[in-house]
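Asks: A predicted structure for the sequence below; I have some questions about it.
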Amino acid sequence: MQDVRVVRLKPFPDLDDEVVFPRLSEKKLHWLGKKCAEKRTFAEGEVLYEHGVRDAPFFVLLSGRVEFVDRKPGKDVHVAAADAGTYIGDIATFTGEPTISAAVAVEETEALVFPRAKLRKMVADWPEFGETVFRTMMARRAWHEEHGYGVMRLIAPQASRRAFEVRDLLERNLLPVRWYDVDNDPESDEMLRWLEIPREETPVLVHARQVLRNPSPAQVARGLGLRADVDGERFDLVVLGAGPAGLAAAVYGGSEGLRTLVVESWAPGGQAGTSTRIENYLGFPTGIGGRELTTKATLQARRFDAVLSSFHRAVELADGPEGLVRIDLDDGQHVLARSLVMATGARWRELKADGIERFRGAGVYHAAMSTDTERARDKDVIVIGGGNSAGQAAVSLSRKARSVRVIVRGNALKATMSRYLVDRVERSPRIEVMTETEVVALHGSAVVESVTLQSADGGREDVDTSAVYVMIGADPCTEVSDGMLATDDAGFLLCGDGAHGCEGHIAWPLADREPALLETVRPGVFAAGDVRAGASNRVAGGVGDGALVVRFAHELLSDETPAGVGAPS
């Protein structure tokens, strides 16, 4: 590799110092000084923490100056500076994720040093300070992402399915990433030359100076520490799934003092996390993006000491010792739970069309993230589905796309889509709704280039498109509970009165009480969100379920006998 160039932006990009680098009052500095276990002096050029390290401390600057450095391939870019009287750290400092920049003293600097565990306790002890810290952390992360600083760099052809999976994993886990298309982005050639990697060996993921060649999602998850090490541990509450229902259960469980673990097979947020904007969620009159809602919810859960483990899948439920629930995980770990919440949600149904398998991740997607909106600029795209997710995707994509066709098998949108979204779709001059129509075939070489549409009368038409977003309904994710929990005919989990009415080997076993409203046929095992029979399939409904199951679990755990999967002896 060649030498690293140092670039100092002059002047630094505009930022709101009051939000990104707030000045601490004398009262707060005095309070922090009393809480501090260590005070350190850093020499000019000394690194406070590196780019891409986990568990970086939290620093309060008493004197001196610190600059933030983006360690790009072949280039150190100094992007911002902080002076005495403020603090150093972003979301990664609180969550333990890899840092998105290095912090370097550019003159002799004195600072208070707080390990991550100490920071979490301070936030809990002084909510006013915690509110300021969280607001600042989110603003710093947003500022870095907006300017493209500190992001992970994914260098790959646009048609790479492996690269798409890696990007999806990173984005959905709230880790900033930028895709450099080797066929169209000159900067990708510059980085590959410095890394001495031929174009043929892409995709390549670069984080700070760490390089992963052709990485699988599993390798990326391991490298970034997305999976928690929890083997053999006991929890008061284990939540399977981190959609709105699962995250709500984590927040309320943690706030009630329950030792809580959330196990998520891919990434937090669920289907709601991919929504560009949710406009009918209480308390957000201008709407809130799914990514923002997920970020705030995961931070909130971690603030209450919930453990979140991503890219981690439960593979089996069984009776554990002392009436506990044993949950076996896909990497060989297992945990024990006094109570269990099934918040596994539902997965998008697969489109049944000729050629679909060839184009997964190469033009066929199940979510429209913010990067997809930009990639759709001046292109023709197709959205298949008539629900809220399809409507949100169509509206978002239409801001940059030349045209968006919404393909609906039914005869109207209004039966399955919220009225406000129907109005948005119908008002957009770039959106065309095609009812009583299906996609029956996809065509292209490396990526999707066209599809065949079939109308209700059997007529067919080929239309060009650069991407197809499939949002055609969902099936419940209940494989882990097969044979243990009762479901309705569609596979959704039965709870409350529905669980009480089951017969046979999967039946409510207790004679002294009936199941709680969201309790399944197994005492102490609850269901919340889209996996539950009769769920509302709305974000607010999932959040309500998550809060309610914690109340039931807490009541159950207040008894002397722990909750378990099996009937009490």
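Replies: Looks like it came in fine. Numbers count the residues shown, from 1 in each chain.
Asks: when you work out contacts or count neighbours from here on, use the C-alpha atoms and nothing else.
Replies: Noted.
Asks: which residue ranges of the stretch 201-350 of the chain form strands?
Replies: Assigned by DSSP state E, counting those that start in this stretch, the strands in the stretch 201-350 of the chain fall at 204-207, 210-213, 234-240, 260-263, 307-309, 314-319, 325-329, 334-342, 346-348.
Asks: could you check how far the longest helix seen in the chain is from the centre of its chain?
Replies: Residue-count comparison of every helix in the chain, with assignments taken from DSSP state H, identifies helix 127-147 as the longest. Per C-alpha atoms, centre = their mean, to the nearest Å, the displacement of helix 127-147 from the mean C-alpha position of its chain is 18 Å.
Asks: that helix - contacts with which helices or strands?
Replies: Counting by 3 or more C-alpha pairs under 8 Å, 6 or more residues apart in numbering; DSSP states H and E, the packing neighbours recorded for helix 127-147 are helix 17-20, helix 91-95, helix 116-125.
Asks: out of those, which one sits most buried?
Replies: Of all those, helix 91-95 carries the top mean neighbour count, a mean of 22, counting by mean count of other C-alpha atoms under 10 Å.
Asks: next SSE downstream of that helix?
Replies: Once helix 91-95 ends, the next helix or strand along the chain (criterion: DSSP states H and E) is strand 102-105.
Asks: rewinding a little: buried stuff in the longest helix of the chain?
Replies: Of the residues in helix 127-147, those with enough neighbours to count as buried (16 or more other C-alpha atoms under 10 Å) are Gly130, Val133, Phe134, Thr136, Met137, Met138, Ala139, Arg140, Arg141, Trp143, His144, Glu145.
Asks: how many residues are close by Gly33?
Replies: Number of residues near Gly33 (other C-alpha atoms under 10 Å) recorded here: 17.
Asks: tilt between the helix or strand where it lies and helix 116-125?
Replies: Gly33 belongs to helix 26-35 when assigned by DSSP H and E. For helix 26-35 against helix 116-125, the angle by axes from the mean of the first three to the mean of the last three C-alpha atoms, to 10 degrees is 130 degrees.
Asks: alright, now check it against this:
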Amino acid sequence: MTPGPAIVLIAPDHPDEMQAGFARYVQEYDVRVTGSCVEALVTTREILVAGGTVALVASESVLPDAEVLHCFAKLREKVPTARRLIAAHWDRFLTDAPALRSAMARGEFDAFLLMPRGTRDEEFHHAVTELLSDWGATVPDPEVVSVKVISPVRDGLTLAIRDFLDRMGMPHRVWEPDTDAGRHVLDLWDGEVAFPLVMASDRRVIQPSTVREVAQAFYGAPTEIDVDQVVDLAIVGGGPAGLAAAVYSASEGLSTIVLEAEAIGGQAGTSSMIRNYLGFPRGISGMRLAQRARNQALRFGTRFYAGQVVDELRVGVDGQPHVLCTDTGEVRARTVLVSSGVAYRKLRVEPLEELVGSGVHYGAAMSAAREMEGRDVFVVGGGNSAGQAAVHLARFARSVTIVVRRPTLAATMSSYLIAEIELNRRISVRPSTQVVDGGGEARLEWLELETAGAGRQRVDAGGLFLLLGAEPHCEWLPGEIVRDGDGFVLTGRDVPKELWIGDLPPANLATSVPGVFAAGDVRAGSMKRVASATGEGASVVSLVHAHLGAG
């Protein structure tokens, strides 16, 4: 039997207080107390040799045989997936805070806490459980699953389904057909067997050919809406902008529906850790942020339909509602928010396009990170999404190389991410470089890189993650909704003057069609940041009220 995950405590001066602080975790974790960095390294090695793993390392701020940050660096080499926190004794908390907090900002560890001074220190335990929850969502297979996936191979479809389930926050595992779980699901399936098979917690088994079929099976289709009902606000796109609009709209009593083509959360939902989002000092994964926002919107009455691609928007005339058309039904709405976001641009290297899903991935593909253990991985892109993906992949891969066309990352990536990348020994950056070729037998095995002034080089590659900037999802919009030369939706004063009504421009987030608004990355001039998209989505609701009131 595989040992359970361990928590390693380094407590040279206050072992009793530290052990008491972690007493509530003993039942589910193998809690080990050590007195020095060397002892912690030996203990960690023993755990790994026995087939276990370390979920968390918690240390006092001062160690007898090493600086705590140097010790964490050594432990990171042995267990890169372990979360790291410093629990300073109250005698040293204020003294050690300035230097340690700056190191935390650089990503050298995850949390700086005050050691518990008694029982039920829930602020301390909230931080610890957040770190353990983050570890549990990204590293091990879940103990309790809500979805079973049966497949003999880890092909592109199976991986895409896993990625969707990860982004939706649905615990799942993949089993081989000849396992107990596999045979159980096969017994429940009546038709001809083809893989993958997917079984939800209600024991319903489906045989999907696309991820959209999984989404629609779990989250329904808009045909379930009463055809006579006209909703107040229909939101196209369930990213940060759409989720914020859903929360504020539904909380103010407006009937609200969200149609999302993929997983709720959009591109932001693929971010392994967003550290600069207001109110989350230890950071939050995109999946968890989206999950919390979705649950909040559901609480107020929003209805979500995932896996729903909107093919057409028919603009309402003479007071008639707008109509959103999907292949499974239509939604009629008094107002519409376009928050469908952007897609990563294609690399357009044909041999690599043929390997998408087999070592080549557009976006962060969170599930694929676990498949990268021991591999050399390449991330193409210079934005925050690329940096976050590289940091997360470095927990699993042998090496991660960021490939960027610019000479540095400084112009496109936040400084906190650049600092974290510079400190991570597994991550390197290749500036002024692009991927020009690649291939492999059945899956990615090699890439050819071209660096300005240095020519081409062929390298071994076990994974390629492409985060290449943004192209808007706007091909479904009618011509009445004006866009710029790159396809982004124009709003406010950017709308051509000849389309203004009474010499007044539309409101800041209003398009050229009354009652149709745009927010987030799809809007021309947006900041392409999670926080700004959230603000725009929330701001739209007052404009919706104004439009409905005027009608």
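Replies: It's in. Everything numeric in this text was worked out from a predicted model, so none of it was measured.
Asks: rewinding a little: what's the helix or strand following the longest helix of the first structure aligned against in the second structure?
Replies: Towards the C-terminus, the helix or strand next in line after helix 127-147 of the first structure, according to DSSP H and E, is strand 152-156. Matched against the second structure by TM-score structural alignment, strand 152-156 of the first structure falls on residues 147-151.
Asks: what's in contact with the matching stretch?
Replies: Among residues not part of stretch 147-151 of the second structure, those counted as contacts by C-alpha atoms under 8 Å, 6 or more residues apart in numbering are 158, 170-177, 182, 185, 195-201.
Asks: follow-up on the earlier one: can you redo the strands of the stretch 201-350 of the first structure as TSV with mean neighbour count and distance to Ala533 of the first structure?
Replies: Putting these into TSV (neighbours: other C-alpha atoms under 10 Å; distance: least, C-alpha to C-alpha, whole Å) gives the following:
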stretch	mean neighbour count	distance to Ala533 of the first structure
strand 204-207	22	41
strand 210-213	14	43
strand 234-240	25	17
strand 260-263	27	21
strand 307-309	24	26
strand 314-319	17	20
strand 325-329	22	22
strand 334-342	26	12
strand 346-348	18	11
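Asks: for Glu479 of the first structure, which of those is the nearest?
Replies: Ranking these by proximity to Glu479 of the first structure (C-alpha to C-alpha) places strand 314-319 first, at 8.1 Å.
Asks: what range does the closest one cover in the second structure?
Replies: On the basis of TM-score structural alignment, strand 314-319 of the first structure is assigned to residues 310-315 in the second structure.
Asks: and if you look at stretch 373-386 of the first structure?
Replies: Residue correspondence for stretch 373-386 of the first structure in the second structure, counting by TM-score structural alignment: residues 369-382.
Asks: how far does that stretch sit from its chain's centre?
Replies: Relative to the centre of its chain, stretch 369-382 of the second structure is centred 16 Å away, using C-alpha atoms, centre = their mean.
Asks: same question, stretch 95-105 of the second structure
Replies: Its chain's average C-alpha position is 27 Å from that of stretch 95-105 of the second structure, according to C-alpha atoms, centre = their mean.
Asks: how about stretch 419-433 of the first structure?
Replies: On the basis of C-alpha atoms, centre = their mean, the separation between the geometric centre of stretch 419-433 of the first structure and that of its chain is 28 Å.
Asks: one step back: tabulate the strands of the stretch 201-350 of the first structure (TSV), appending distance to Ala415 of the first structure.
Replies: As requested, the strands of the stretch 201-350 of the first structure are arranged in TSV below (distance: least, C-alpha to C-alpha, whole Å):
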stretch	distance to Ala415 of the first structure
strand 204-207	44
strand 210-213	47
strand 234-240	31
strand 260-263	34
strand 307-309	37
strand 314-319	35
strand 325-329	40
strand 334-342	29
strand 346-348	19
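Asks: tilt between the longest helix seen in the second structure and strand 231-236?
Replies: For the second structure, the helix reaching the highest residue count under DSSP H is reported as helix 530-550. What separates the directions of helix 530-550 of the second structure and strand 231-236 is an angle of 150 degrees, with the same axes, to 10 degrees.
Asks: run the angle between helix 530-550 of the second structure and strand 329-338 for me.
Replies: Direction vectors for helix 530-550 of the second structure and strand 329-338, defined by the same axes, to 10 degrees, enclose an angle of 110 degrees.
Asks: ok, residues contacting helix 530-550 of the second structure?
Replies: The set of residues external to helix 530-550 of the second structure that reach it, using C-alpha under 8 Å, 6+ apart, is 233, 240-245, 248-249, 268, 277-278, 334-335, 507, 509-510, 514-515, 517, 519-521, 526-527.
Asks: in that helix, what's buried?
Replies: Neighbour-count burial for helix 530-550 of the second structure, counted by 16+ other C-alpha under 10 Å, picks out 530-541, 543-545.
Asks: what's the answer for stretch 216-227 of the second structure, then?
Replies: Buried residues in stretch 216-227 of the second structure, defined by neighbour count with 16+ other C-alpha under 10 Å: Gln216, Ala217, Gly220, Ala221, Pro222, Ile225.
Asks: gap between the two ends of that stretch?
Replies: With C-alpha to C-alpha, to the nearest Å as the measure, stretch 216-227 of the second structure spans 19 Å from end to end.
Asks: number of residues surrounding Val79 of the first structure?
Replies: With other C-alpha under 10 Å as criterion, Val79 of the first structure counts 21.
Asks: which strand or helix spans it?
Replies: Per DSSP H and E: strand 75-83 holds Val79 of the first structure.
Asks: right, and the helix or strand after that strand?
Replies: Following strand 75-83 of the first structure toward the C-terminus (DSSP H and E): strand 87-88.
Asks: could you pull out the strands for the stretch 451-551 of the second structure?
Replies: Using DSSP E, counting those that start in this stretch, the strands of the stretch 451-551 of the second structure run over 455-460, 463-466, 470-472, 516-518.
Asks: and the third one, how far out from the chain middle?
Replies: The gap between where strand 470-472 of the second structure is centred and where its chain is centred comes out at 18 Å by C-alpha atoms, centre = their mean.
Asks: which residues in the first structure does it align to?
Replies: Mapped onto the first structure using TM-score structural alignment, strand 470-472 of the second structure spans residues 474-476.
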